[in-house]
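K.L.:
The following block contains a protein sequence and its predicted model.
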Amino acid sequence: MIEHQGPWRDFDEVERAVFQWVAWYNSERLHSALGYIPPDEYEQAYWASLEPVPQTAWSHDRGLHETRDSSPPRHP
């Protein structure tokens, strides 16, 4: 991974090298199983291809974080 780039003076340099490698691995590396496009680009295209899921009135007006349990409000 980053072993050919050292030696490093401190932990911050190692952390920076790892971060740069991960950024390259996810955003620039061409992945053969994904049609030779970077993983980030593939994921963006995947999410863009999905149709938006409509929200119900319950989930919009009164989300799970506002209820005591996770069940929708009951109607009489």
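P.N.:
Noted; the coordinates are in hand.

K.L.:
Please count neighbours and contacts with C-alpha atoms only from this point.
P.N.:
Will do.

K.L.:
Distance-wise, check W24 relative to Q44.
P.N.:
For W24, the distance to Q44 (C-alpha to C-alpha, to the nearest Å) stands at 16 Å.

K.L.:
putting a second one here so we can go through both:
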Amino acid sequence: MNDSVVVRVKPGSRKGPLVEVGPNGELTIYVREPAVDGKANDAVTRLLAAHLQLPRSRVELISGAASRLKRFRVNP
């Protein structure tokens, strides 16, 4: 079974690394890495995998590589 998760990303944040869950279950991920050369995407993938308690290999970015709104495929 494959599920997808949509997250809002805040790259270059002093607040990070942090996963914030909103009142409706939406995820906002703050990372210190800048949005340059995929550094923020890698950090977000690592942090999301840790938050979901899954290996990083089970979390894959499927859309939004150049956007702050990203969709990940999660294979439990």
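P.N.:
Here it is on my side, so go on. No experiment lies behind these values; they were computed from the predicted model shown.

K.L.:
Report the TM-score for the pair.
P.N.:
Overlay of the two chains. TM-score (TM-score structural alignment, normalised by the length of the first structure): 0.27; 28 aligned residues with a C-alpha RMSD of 2.6 Å.

K.L.:
re the thing from before, looking only at neighbour counts, state which of W24 and Q44 of the first structure leads.
P.N.:
Between W24 of the first structure and Q44, counting by other C-alpha atoms under 10 Å, W24 is the more crowded of the two (13 against 10).

K.L.:
and that one, helix, strand or coil?
P.N.:
helix (DSSP: H, G, I helix; E, B strand; the rest coil).

K.L.:
A50 of the second structure now?
P.N.:
Three-state assignment for A50 of the second structure (three-state DSSP): helix.

K.L.:
What is the burial count for it?
P.N.:
Applying other C-alpha under 10 Å, we find 14 residues neighbouring A50 of the second structure.

K.L.:
repeat for H51 of the second structure
P.N.:
H51 of the second structure has 11 nearby residues by other C-alpha under 10 Å.

K.L.:
Okay, helices next: where are they in the second structure?
P.N.:
Per DSSP state H, the second structure carries helices over the ranges 39-51.

K.L.:
could you pull out the strands for it?
P.N.:
3-10, 18-21, 27-30, 59-63, 69-74 (DSSP state E).

K.L.:
so A45 of the first structure is in which element?
P.N.:
Taking DSSP states H and E as the criterion, A45 of the first structure maps to helix 39-49.

K.L.:
next helix or strand past that helix?
P.N.:
Heading C-terminal from helix 39-49 of the first structure, the first helix or strand you meet, by DSSP H and E, is helix 57-61.
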